[in-house]
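Q: Model the structure of this input:
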Amino acid sequence: MPEDASCSRYRGERILRLPAVIARTGLSRSSIYRKIDEGTFPAQVKINHNCVGWHQSAIEDWIGNPRSYVQPFD
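A: I've put the predicted structure just below:
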């Protein structure tokens, strides 16, 4: 099965769970999900059937420049 480009970009990278993302960004849970819907915050990745997280580098990119962050289309 061919590997998705987004998978290879993040291979071996740390996955942050919601409490860590909240702590790193200072945003509330509802603000994070609202920004995801707007496309101005990194989307979560599915870890298993009932667990999600965020790639650490995607969160760091957002922290580095939150006003101009645009969700990449992989």
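Q: hey, let's count contacts and neighbours off CA atoms from now on
A: Fine.
Q: Please name the nearest non-neighbouring residue to Ala5.
A: Asp74 (6.7 Å; Cα to Cα, 6 or more residues apart in numbering).
Q: and the gap between Ser30 and Ile36?
A: Computed as Cα to Cα, to the nearest Å, the Ser30 to Ile36 distance reads 10 Å.
Q: next one: Cys51
A: Relative to Ile36, and taking Cα to Cα, Cys51 is found at 17 Å.
Q: One more, so I can put them side by side:
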Amino acid sequence: MSILRMSAVQAETGYRSRTSIYNAVAAGTFTKPVHIGPRSVGWPSSEVRSINAARIAGKSNEELRILVTALHEKRTQEVA
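A: Got it, this is the predicted structure:
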């Protein structure tokens, strides 16, 4: 699994700003970042791909929230 930094996430998703990504995180339609250092974060590439696929498929915001919840649960299980 690779970790995408902010600039790569912006390029992959089409979001123009950091604020857009963090607004989507706050809205529950994008996964929370993982800490990869004391002052750096990133997103698992598999999660970004899954969310992009759902957006392309025309999923609603509610369906995206369900997907994001499932991705967070999977992330927690993989760590345990």
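Q: count of neighbours near the residue nearest to Ala5 of the first structure?
A: 8 (other Cα atoms under 10 Å).
Q: wait, it sits on Ser6?
A: Yes - in this structure, Asp74 of the first structure is within contact of Ser6 by Cα atoms under 8 Å, at 5.9 Å.
Q: mind checking how far whichever strand or helix holds Thr76 of the second structure is from the chain centre?
A: Per DSSP states H and E: Thr76 of the second structure is located in helix 61-79. Mean-position distance between helix 61-79 of the second structure and its chain equals 9 Å (Cα atoms, centre = their mean, to the nearest Å).
Q: Report all helices and strands that it contacts.
A: helix 45-56 (3 or more Cα pairs under 8 Å, 6 or more residues apart in numbering; DSSP states H and E).
Q: Could I get the buried residue list for the helix it packs on?
A: Residues of helix 45-56 of the second structure classed as buried: Ser45, Glu47, Val48, Ile51, Asn52, Ala54, Arg55 (neighbour count, 16 or more other Cα atoms under 10 Å).
Q: What is the equivalent residue in the first structure for the second one?
A: Read that as Glu47 of the second structure. In the first structure, the residue paired with Glu47 of the second structure is Ala58, using TM-score structural alignment.
Q: Quick check: the gap between its match and Thr25 of the first structure.
A: 12 Å.
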